[in-house]
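S.K.: Fold the following, please.
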Amino acid sequence: MQTGTDHFDVVIVGFGPTGATLALLLSHYNVRTLILDKEADIYPLPRAVHFDDEIMRVFQNIQIAEDLEAHLHINPGMRFVDRNGDLLLDWPRPKQITEQGWNASYRFHQPDLERLLRKKISENSLINVQTECNVMNIEQAEDCARITYFDKVKRCEFFVFSEYVVGCDGSNSFAREKLCTNIENFGFQQRWLVVDALLRNSMPELGDHTLQYCDPERPVTYCRNPGLRRRWEIAIGEESYDDDIIDNSCLWQTLSQWITPQDAIIERTAIYKFRSIIANRWQRGRLLIAGDAAHLMPPFMGQGMCAGIRDAANLGWKLAYCIKNGHNGMLLESYEEERIPHVKEYILTAVSLGELICSATPMHDLKKLKNKNSTNGAMQSLTPALGKSKIFKNIEKRKLGSGVLFGQPTLFTGQKMDDVYPYQAVLVSSQFIQTDTCPVISPHNSPAVDQMLRTLKAHSVLIRPDRYMLAIAKNAEETLAISSSDTMQRCFFEV
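M.R.: A predicted model of the protein is given here:
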């Protein structure tokens, strides 16, 4: 038996951080969503453990950052050491606030984040949630999609209609399967044992830095997480731990370099196959994918979840435009055009770091890495530009920005820009402009604007809702053209 006549703007398959963030971003534009998830509740144990300042800024835009701060540990950086403990590569993450308005690197406990996301969603009348259900089919028509799901509690099939469907349903994505996309594999595939421990007492000797032990016989990652939580990730090869059965005595022997059963309790163990893949297509018609459904990377940069949150920020305002103004193929195609090259940079760098950690000749691999991502023995954080999409070719021949993330100025009121103008286009200008089309940040309301624009040699910059630069104006005439452009108003101001 099938039942159901509900119609939503967007159906999101998957209630993890990516799907939940996307729903909250869409709600800024009064988009009505339904989230479908197979699980009954939040997975209560650690999974993702790191995000950066760009992701904290997205959380700021959905108004959970302030509450989340209390649950975080500011990460001072990552160090790569050889089997003797000698430093090979340093990746410092300074504790001062970055131009994004937040710290550069955070450690977190994923259930803490998900509880805050779900609390925010529970207070939002635009977002509906159906847990304990399996999506059975996704069918597309010219003007809508039909989603069939099985309610495991009611033991009945239901169907709903929506303008769009976004699969945020993880590495074994049903939505990706329906998309019929090929997968690009970057070759890194290894079995690792992940151990999450809860210390009985503080152990400062373990250190605050993330440590990568570059030992070809037993590569290990150590993570200092919030409170008394600590994580070890240990390469185990194909022969170790047959059938994924983890023997406690063997486990404690492996951890004995750092902790004993008297020091900690084991909160969780899991065997993962770290992979490095990306789907070649993320959108077909009214079906899209995001997060682990679209890409997987080894954890050596702590960017797996971050990539999914960036997907949500890039996609949300584009879907909102299509909901309000009608399907726009160019705009939706820009999602994968921009995001695939961007996330690929992170995947390839994570693979390079994984090869360094597992290398029998780490000094040789370190030289290759330094040529790409580090100077003076210290690794630099990645800040890649978005891929070139048709959006950048469609803005009336204005001088264009490069798709680089823009900083967050503080206003004279002491508020950050995104607290006042969350997830919407903003014009940052060296002169105040009287316009009704979008918010304007200028030296009249922010002391930081002059320096930010001077660095870019710009008169003004148009910032997209996801905080990437769309267009740079070199003079007052170009600034007026940007702010009054019909194309700009339709795509970025009137959503």
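S.K.: going forward, measure contacts between C-alpha atoms and count neighbours the same way
M.R.: Will do.
S.K.: in this structure, which spans are helices?
M.R.: For the chain, the helices defined by DSSP state H cover 17-27, 53-61, 65-69, 110-122, 174-179, 248-255, 304-325, 329-357, 362-373, 417-420, 449-456, 476-484, 486-488.
S.K.: which ones are touching the residue lying closest to residue 6 once chain neighbours are set aside?
M.R.: Distances taken as CA to CA, 6 or more residues apart in numbering place residue 160 nearest to residue 6, at 5.1 Å, with adjacent residues excluded. Residues counted as contacts of residue 160 (CA atoms under 8 Å, 6 or more residues apart in numbering) are 4, 5, 6, 7, 8, 146, 147, 148.
S.K.: one more time with 6 Å, if that's ok
M.R.: If you count contacts by CA atoms under 6 Å, 6 or more residues apart in numbering, residue 160 has them with 4, 5, 6, 7, 146, 147.
S.K.: Also residue 157?
M.R.: Neighbours of residue 157 in contact, by CA under 6 Å, 6+ apart: 2, 149, 150.
S.K.: Please repeat the previous calculation with a cut-off of 10 Å.
M.R.: 1, 2, 3, 4, 133, 134, 135, 136, 148, 149, 150, 151 (CA atoms under 10 Å, 6 or more residues apart in numbering).
S.K.: same thing with residue 442?
M.R.: Per CA under 10 Å, 6+ apart, neighbours of residue 442: 409, 411, 427-433, 448-450, 453, 460.
S.K.: Filter these down to just the ones in strands.
M.R.: Within these, residues falling in strands by DSSP state E are 427, 428, 429, 460.
S.K.: quick one on the thing from earlier: of the contacts of residue 160, which belong to strands?
M.R.: Those of those lying in strands (DSSP E): 7, 146, 147.
S.K.: correct me, but the first one touches residue 128?
M.R.: No. Under the contact definition of CA atoms under 10 Å, residue 7 does not touch residue 128, with a separation of 11.5 Å.
S.K.: shared neighbours of these two, anything?
M.R.: What both residue 7 and residue 128 touch, as defined by CA under 10 Å, 6+ apart, is the set 32, 33, 34.
S.K.: Neighbours of the second one, how many?
M.R.: Per other CA atoms under 10 Å, the neighbour tally for residue 33 reads 26.
S.K.: and it, what is it in contact with?
M.R.: Residue 33 neighbours (CA under 10 Å, 6+ apart): 7-12, 22-24, 26-27, 125-129, 162-165.
S.K.: Next, the structure of the following sequence, for comparison with the previous one:
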Amino acid sequence: MNIDNTTPHPDVVIIGAGPTGVTAAILLAQAGVRTLILDRWRDVFPQPRAVHLDDEIYRVLGNLGVAKEFEAVSIPGAGLRLLSPSHQTLAQFDRTDPQTSNGYPQANMFDQPDLETILRNRMHELELVTFRGNVEVTAVRPETGSGPEVEYVDLDTQHSHVARPRFVFGCDGANSLTRQAIGSSMQQLGFGEQRWLVVDIATDRDLGHWGGVHQVCDSKRAATYMRIGETRHRWEFELLDGENTATFETLDALAPLLAPWETDLSGFEVVRLAEYTFRAQLADKWRSGDVFILGDAAHLTPPFIGQGMGAGIRDAVNLSWKAAGVIRNTLPARVLDSYEVERRPHARAMIRLAMTVGRSMTGGGAAGDRLRCALLPLVVHLPGLRRRVLDSATPVLTKSALNNRKRFGKGLAGTLCPNPDLGLGDRFDRVVEHRYALVVRGSLAVEAARRVSALEVIVVDADVSPELAGWLGRTQAALVRPDRTVLAAGTLTHVLSRMPHSNRKESSGVLLP
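M.R.: Predicted structure coming up:
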């Protein structure tokens, strides 16, 4: 066995180079942290999987430096159309706002290999990231007396290597070796299991369908259709007992399923035909020592709200800046407890929401079908319903050492700061970059301004943007973390007491209770 001396000593080893792992690698590199990322495959896995991300995740892509590249391979989603078992429109919710407070379209359709290629290209630009594909991780050891170890085999040479980083991020999917290594197990959240057939079709023909998500609300065979690119289309069908992928392996066999949308299948190419089991699961533990699990290793979300991949990217965003702070000695190690404290309840809430949406659209048997056919055409006219159905805002984070969220009541702490235009075409994120920001009204007193400047915290005057001023409201000030979550909000005195502090000018530690 060889100690891995061919790669500069990594601060973080990331297991898995899917969207979650690569996002973490890029964020860590942007924070000056050296990473080694390991994956079973040398190239991007070619099969499409996720097809949707929301404005919050698009905003993350912007902070990774790939928003323009993603725009070129994605199309904004037009909304949601709910259909009866006979494919009559019961309700339609159109998206009319081109951008949200995050600065990007609310729903975005894409082909996952395209996104992964963009992320990989960005990763390869960064000198602090070393990627090793065609390797198999054989062991993760959280506690060795001198930090964690990751053992892996180079499948080209069959040589074994050991890496000894400061932290390990297990982004290794639903069958995670890392989850097993930290003694964590998946908890069922009561959804059971549904088997679905996923069909991806490529065609140069314009099928002429409405550009949103078509959801067939049918207790016998629920179905979903969406256009995910200029030439790509996705259908998903709930499988019946006795059916599997082999049942529909030809276009002729697929024809009855596709018929409500298209009867002429000329020019259709089946890019992917796969059976998926939809599950609702949450790991009971996300960390052991300096080893963490992220993404599908930590949670599995039914796809009814298109948030599975996004949840993993949120994990990476939440953990990466904290780990970087600990590595750079600007945050105490105990803040890493806030990763699970903040992310696990959030992931649970999103899983529960997906379960509720799935059941409301497909559950209840024949009685449920009749109820939906009767009620949906009526409730679509309720004031505010369209906004609630299409709203992509996710839950507020639970109070932790790094956000002062009140246990009860409202407030900005634990929420996302908006990303408005601050003038001259520069949005909040571009001005602040990967630093803390202090959002205030007007100018600071001389002493406060001196302290903030010494700590390299960016001061943003809320009054330069009506959107930012409206968000801040009557609150005097808000301290925004590098991941854009509000750490503290309230009086200027209170927020200044939570400001970063350090004995070194280049440091940005946070004063903790």
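S.K.: Report the buried members of the contacts of residue 157 of the first structure.
M.R.: By neighbour count, with 16 or more other CA atoms under 10 Å, those hold 133, 134, 135, 148, 149, 150, 151 as buried.
S.K.: so the fourth one touches residue 140, yeah?
M.R.: Same thing as residue 148 of the first structure. No. If you go by CA under 10 Å, residue 148 of the first structure and residue 140 don't touch, sitting 11.6 Å apart.
S.K.: joint contacts of these two?
M.R.: Contacts common to residue 148 of the first structure and residue 140, judged by CA under 10 Å, 6+ apart, are residue 161.
S.K.: Around residue 66 of the second structure, how many other residues sit close by?
M.R.: Neighbour count for residue 66 of the second structure, taken as other CA under 10 Å: 18.
S.K.: For the alignment partner in the first structure of it, list the residues it contacts.
M.R.: The equivalent of residue 66 of the second structure in the first structure is residue 64 (alignment by TM-score structural alignment). Neighbouring residues of residue 64 of the first structure by CA under 10 Å, 6+ apart: 56, 57, 58, 113, 116, 117, 119, 120.
S.K.: Tell me how far the residue nearest to residue 117 of the first structure when sequence neighbours are not counted lies from residue 420 of the first structure.
M.R.: Closest residue in space to residue 117 of the first structure, ignoring its immediate chain neighbours: residue 20 at 6.4 Å, by CA to CA, 6+ apart. Going from residue 20 of the first structure to residue 420 of the first structure by CA to CA, to the nearest Å gives 22 Å.
S.K.: swap in residue 223 of the first structure?
M.R.: 35 Å.
S.K.: Name the residue in these two with the higher neighbour count.
M.R.: residue 223 (23 against 11).
S.K.: Just tell me what the more buried one corresponds to in the second structure.
M.R.: Matched to the second structure by TM-score structural alignment, residue 223 of the first structure sits across from residue 226.
S.K.: ok, the nearest residue to that match once chain neighbours are set aside - how many residues close by?
M.R.: Distance criterion CA to CA, 6+ apart; nearest residue to residue 226 of the second structure, sequence neighbours excluded, is residue 213 at 4.8 Å. Number of residues near residue 213 of the second structure (other CA under 10 Å) recorded here: 21.
S.K.: swap in the one 4 residues further on?
M.R.: By the measure other CA under 10 Å, the count of residues near residue 217 of the second structure is 27.
S.K.: show me where the stretch 101-250 of the first structure has strands.
M.R.: Taking DSSP state E, counting those that start in this stretch as the test, the strands found in the stretch 101-250 of the first structure are 105-107, 127-130, 133-140, 145-151, 156-167, 183-199, 210-214, 220-224, 229-235.
S.K.: so which of those strands comes closest to residue 312 of the first structure?
M.R.: With CA to CA, the closest approach to residue 312 of the first structure among the strands of the stretch 101-250 of the first structure belongs to strand 156-167: 9.8 Å.
S.K.: what's the matching range in the second structure for the closest one?
M.R.: Against the second structure, strand 156-167 of the first structure falls on residues 159-170 (TM-score structural alignment).
S.K.: Tell me the buried residues in the matching stretch?
M.R.: Under 16+ other CA under 10 Å, the buried positions of stretch 159-170 of the second structure are 160, 161, 162, 163, 164, 165, 166, 167, 168, 169, 170.
S.K.: for residue 482 of the second structure, what are its contacts?
M.R.: Counting by CA under 10 Å, 6+ apart, residue 482 of the second structure touches 317, 318, 321, 322, 429, 432, 433, 434, 435, 436, 437.
S.K.: just checking, what residue in the first structure corresponds to it?
M.R.: So residue 482 of the second structure corresponds to residue 465, using TM-score structural alignment.
S.K.: Check residue 298 of the second structure too.
M.R.: Applying TM-score structural alignment, one finds that residue 298 of the second structure aligns to residue 294 in the first structure.
S.K.: Just give the number of residues close to the closest residue to that match other than its chain neighbours.
M.R.: Among residues not flanking residue 294 of the first structure along the chain, residue 279 sits closest, at 5.3 Å (CA to CA, 6+ apart). Residues within reach of residue 279 of the first structure, counting by other CA under 10 Å, total 22.
S.K.: JSON lines for the ones in strands among the contacts of residue 442 of the first structure, including distance to residue 303 of the first structure and neighbour count?
M.R.: Formatted as JSON lines, these follow (distance: CA to CA, whole Å; neighbours: other CA atoms under 10 Å):
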{"residue": "427", "distance to residue 303 of the first structure": "29", "neighbour count": "24"}
{"residue": "428", "distance to residue 303 of the first structure": "29", "neighbour count": "27"}
{"residue": "429", "distance to residue 303 of the first structure": "32", "neighbour count": "26"}
{"residue": "460", "distance to residue 303 of the first structure": "31", "neighbour count": "30"}
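S.K.: which one of those residues sits closest to residue 255 of the first structure?
M.R.: Using CA to CA, those come closest to residue 255 of the first structure at residue 428, 51.8 Å.
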